[in-house]
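**Student:** what's the 3D shape of this:
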Amino acid sequence: MSDRTTETQITFSHPFQLSPLVKPLAPGTYRIITDEEVIPGIPFIAYRRSSTMLHIPAIGVLGNTEQYISVDPKELEAVRLKDVETH
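**Tutor:** This is a model prediction of the structure:
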């Protein structure tokens, strides 16, 4: 079995800040790319997260550059929940 990569999307209604970023990002829908690796030495197939990346800019936003920023999934979820609570 090999490692795997999944892509999801997360939508923010308000500007948000993550610790790796110098300035807040605009509201919008962003791609999240998660890499996982197989956990060796167990009798069934299981994965552990090896990286989580945020794709910048937001989907549908034109920009001169595209970046993938490594983010902490727990921090990302906390920021998402704060955004939802702000409604």
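
**Student:** can we go C-alpha only for contacts and neighbour counts from here?
**Tutor:** Noted.

**Student:** and Asp35, what is it in contact with?
**Tutor:** Contacts for Asp35 (Cα atoms under 8 Å, 6 or more residues apart in numbering) come out as Asp3, Arg4, Thr5, Thr6, Arg49, Ser50, Ser51, Thr52.

**Student:** In what element of secondary structure is the most centrally placed residue in the chain found?
**Tutor:** Residue closest to the average C-alpha location in the chain (Cα atoms, centre = their mean): Ile32, at 3.5 Å. Using DSSP states H and E, the element containing Ile32 is strand 28-38.

**Student:** Now show me the structure for the sequence below, then we'll compare the two:
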Amino acid sequence: MSIRSQREFVTFKHPFRIRTIERLLPEGTYEVLTDDEMIEGLSFAAYRRVATMIIVPAAHSAAMEMLSISSADLAAAQRVDASASDV
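**Tutor:** Purely as a prediction, here's the structure:
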């Protein structure tokens, strides 16, 4: 099984929530890591998302923590942030 990892940076212009994280996160730029695994047995290269993680400030310290989230929840948070900018 072959895994590929990708890293991207996502910017939020307003404080935001992600459904599985039980606190409000401050606006800013966040590192998002995704892991996809290759689907074997096809005549072309295809991948399936197996993990999405975001690096956020820790709740009660100056440290950072990596939390597992769904890509759908991240996309929803980005949509809410973009629509808040339109107001």
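
**Student:** TM-score for these two?
**Tutor:** Aligned and superposed, the two chains score 0.86 in TM-score terms (TM-score structural alignment, normalised by the length of the first structure); 82 aligned residues with a Cα RMSD of 1.4 Å.

**Student:** ok, back up a step: can you tell me the mean distance of the strand holding Ile32 of the first structure from the second structure after alignment?
**Tutor:** Once fitted to the second structure, strand 28-38 of the first structure is off its aligned match by 0.3 Å on average (mean Cα distance after the TM-score superposition for the first structure).

**Student:** just checking, next helix/strand downstream of that strand?
**Tutor:** Remark: after strand 28-38 of the first structure, the chain's next helix or strand is strand 47-56, criterion DSSP H and E.

**Student:** Just tell me the aligned range of that next one in the second structure.
**Tutor:** The aligned range for strand 47-56 of the first structure in the second structure is 47-56, by TM-score structural alignment.

**Student:** Kindly report the same for stretch 23-35 of the first structure.
**Tutor:** Taking TM-score structural alignment, stretch 23-35 of the first structure hits residues 23-35 over in the second structure.

**Student:** Sort out which residues of the matching stretch are buried, please.
**Tutor:** Residues of stretch 23-35 of the second structure classed as buried by neighbour count (16 or more other Cα atoms under 10 Å): Leu25, Val32, Leu33, Thr34, Asp35.

**Student:** ok, for the last one, nearest residue in space, not its chain neighbours?
**Tutor:** Counting by Cα to Cα, 6 or more residues apart in numbering, Ser5 is the residue found nearest to Asp35 of the second structure once chain neighbours are left out, at 4.5 Å.
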